[in-house]
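**Q** Here is a sequence together with a model predicted from it:
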Amino acid sequence: MAQDEGTLVVKAPRHVAIIMDGNGRWAKMRGRPRLFGHHAGARRVREIVEACPDLGVEYLTIFGFSTENWKRTQIEVAGLMSLFRSYIRKEARALREKNVRVRFIGDRPGLDEKLRTLMDELEEMTSGCTGTNLTIALNYGGRDEVARATKRLAEDVAAGRLDPARIDEETLPKYLDTCVLPDPDLVIRTSGEARISNFLLWQSAYAEYEFIDTLWPDFSRDVFASVMESYGQRERRYGAVRA
């Protein structure tokens, strides 16, 4: 954080991850079904993605559907899967026109074939984009990701491609779903809940956290900018002490 002629210069986080919580409560407050809130939350995503360049955010990762969300009612899960398919179809062209590179993380085999195909197509369609990097976590769980990564690592050891004596904390990240992404600098959770819900467990070891009361469908560009300003007041020491 620097001073320039009395003006506060705020350093933006390069990578922001968001746990988009509160859609159901937002809908309930309006006497509507939970899926109404999920649709409102999906519409909010575009505004936040488009705000990233102005706020200096290069990477945005959003938590769309967790491995634990399968425990919800069949109606809600089916509605969410339909929403994801619809979102990709509707937003694909706009994302490419906005120069947004899209990636998906999570356990893809657990998703239906139509959705997986759309995910693959969107990744390919935006592969040449050089603006905001949007990563969408679908059927994602931090523990599941680490387990899958460890399995691939063990397979490489068994095949003689990896010397176990050379494994260190820099090795496992190469096997994670996020291997091409920088670690998040800031993790935001909306709706007032103060837990991380199995999201980016390894990657967020030194991330800053911001738990805010705003429900996700109300998380506007202005709210996002306010959180960025708050982040800019923090001092990140990574275990060191200030000289």
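**A** Nice, thanks for sending it over.

**Q** From here on, just use CA atoms for contacts and neighbour counts.
**A** Fine.

**Q** Am I right that residue 138 sits in a strand?
**A** Yes - the assignment for residue 138 is a strand, going by DSSP: H, G, I helix; E, B strand; the rest coil.

**Q** For burial, what's the neighbour tally of it?
**A** By the criterion of other Cα atoms under 10 Å, residue 138 has 21 neighbours.

**Q** swap in the one 10 residues further on?
**A** Each residue near residue 148 was counted by other Cα under 10 Å, and the total is 17.

**Q** Shouldn't it be within a helix?
**A** Yes - Residue 148: assigned to a helix according to three-state DSSP.

**Q** OK, contacts around it?
**A** Each residue near residue 148 by Cα atoms under 8 Å, 6 or more residues apart in numbering is listed here: residue 176.

**Q** What are the boundaries of the helices in this structure?
**A** Under the criterion DSSP state H, the chain contains helices at 23-29, 34-55, 74-97, 113-125, 142-158, 221-232.

**Q** Against that first model, consider the following:
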Amino acid sequence: MHLAIIMDGNGRWAKKRGLKRVEGHKKGAEVVRDITAYCANNPDIEILTLYAFSTENWKRPKMEIDFLMKLLDNWLKKELTTYIENDIKFDVIGDISKFSTKLRERIEYTKKVTKNNKKLTQILALNYGSRDEITRAVKKLTEKNEEITPENIQKNLDISRDVDLLIRTSGEIRVSNFLLWQIAYAEMFFTKTLWPDFTSKELEQILNEFKKRERRFGGI
């Protein structure tokens, strides 16, 4: 199964508690660890893709962006042991060319060290937007002078594997330019729970509900 999650609600979680937005991001990072560990121990889940930083997030205040970049760098450094011990492969989708050299090197190093891990692939969507991804895929085909077909576009996306289940936290009911191609036939769940309050128990409940759904992929 390919599970994709739009992790929404960090800022609102912090605001409700009279805290700065960055405190919500810190708590959200802890939830990423818990949810990833749960998925690594669930044999049904092969890929976990998390929407971490969108192409639109650059519009946020510089102080918050700088904090998020530092948080990501520290996260990768701290969690490397967790990736290795839990046999988790780390990968990214999106255009990370805008990130600092230090952060890009951290990302590439983590990918290199974990590339042979097999229990779960955790993918962070970083500076990612689905329209940008599809545009880049079409450009690749044009440059290679290959025919533009659905099959060829999918092969040239950042990730070609279709999403089986999409979850969005925080009560918002939209997909926000996330994996638009890959979620064509995905089952979707929207929970009012803010991301910092999301738990593996709630995820398990959603997975159990997902198993009850009949997926027809356009058929009868």
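**A** Nice, thanks for sending it over. Worth saying up front: this structure is predicted, and the values here are computed from it rather than measured.

**Q** Looking at the helices of the first structure, which is nearest to residue 132 of the first structure?
**A** Nearest to residue 132 of the first structure, of all those, is helix 34-55, at 6.8 Å by Cα to Cα.

**Q** Which elements pack onto the closest one?
**A** helix 23-29, helix 74-97, helix 221-232 (3 or more Cα pairs under 8 Å, 6 or more residues apart in numbering; DSSP states H and E).

**Q** swap the cut-off to 10 Å and go again
**A** helix 23-29, strand 59-66, helix 74-97, strand 133-140, helix 221-232 (3 or more Cα pairs under 10 Å, 6 or more residues apart in numbering; DSSP states H and E).

**Q** which residue numbers in the second structure go with the second one?
**A** Using TM-score structural alignment, strand 59-66 of the first structure lines up with residues 47-54 of the second structure.

**Q** Could you pull out the buried residues of that stretch?
**A** Going by neighbour count (16 or more other Cα atoms under 10 Å), the buried part of stretch 47-54 of the second structure is 47, 48, 49, 50, 51, 52, 53, 54.

**Q** picking up where we left off before, who wins for proximity to residue 112 of the first structure among the helices and strands packed on helix 34-55 of the first structure?
**A** Of those, nearest to residue 112 of the first structure by Cα to Cα is helix 74-97, at 8.5 Å.

**Q** By how much does that closest one deviate from the second structure on average?
**A** Helix 74-97 of the first structure, aligned to the second structure and superposed, deviates on average by 0.7 Å (mean Cα distance after the TM-score superposition for the first structure).

**Q** between that helix and strand 133-140, how big is the angle?
**A** With axes from the mean of the first three to the mean of the last three Cα atoms, to 10 degrees defining the directions, helix 74-97 of the first structure sits at 160 degrees from strand 133-140.

**Q** the inter-axis angle of helix 74-97 of the first structure versus helix 34-55?
**A** Using the same axes, to 10 degrees, helix 74-97 of the first structure lies at 30 degrees relative to helix 34-55.

**Q** what comes up buried for helix 74-97 of the first structure?
**A** 76, 77, 79, 80, 81, 83, 84, 85, 88, 92, 95, 96.

**Q** Could you let me know which of those residues ends up closest to residue 4 of the first structure?
**A** Out of the buried residues of helix 74-97 of the first structure, the member with the shortest distance to residue 4 of the first structure (by Cα to Cα) is residue 95, at 35.1 Å.
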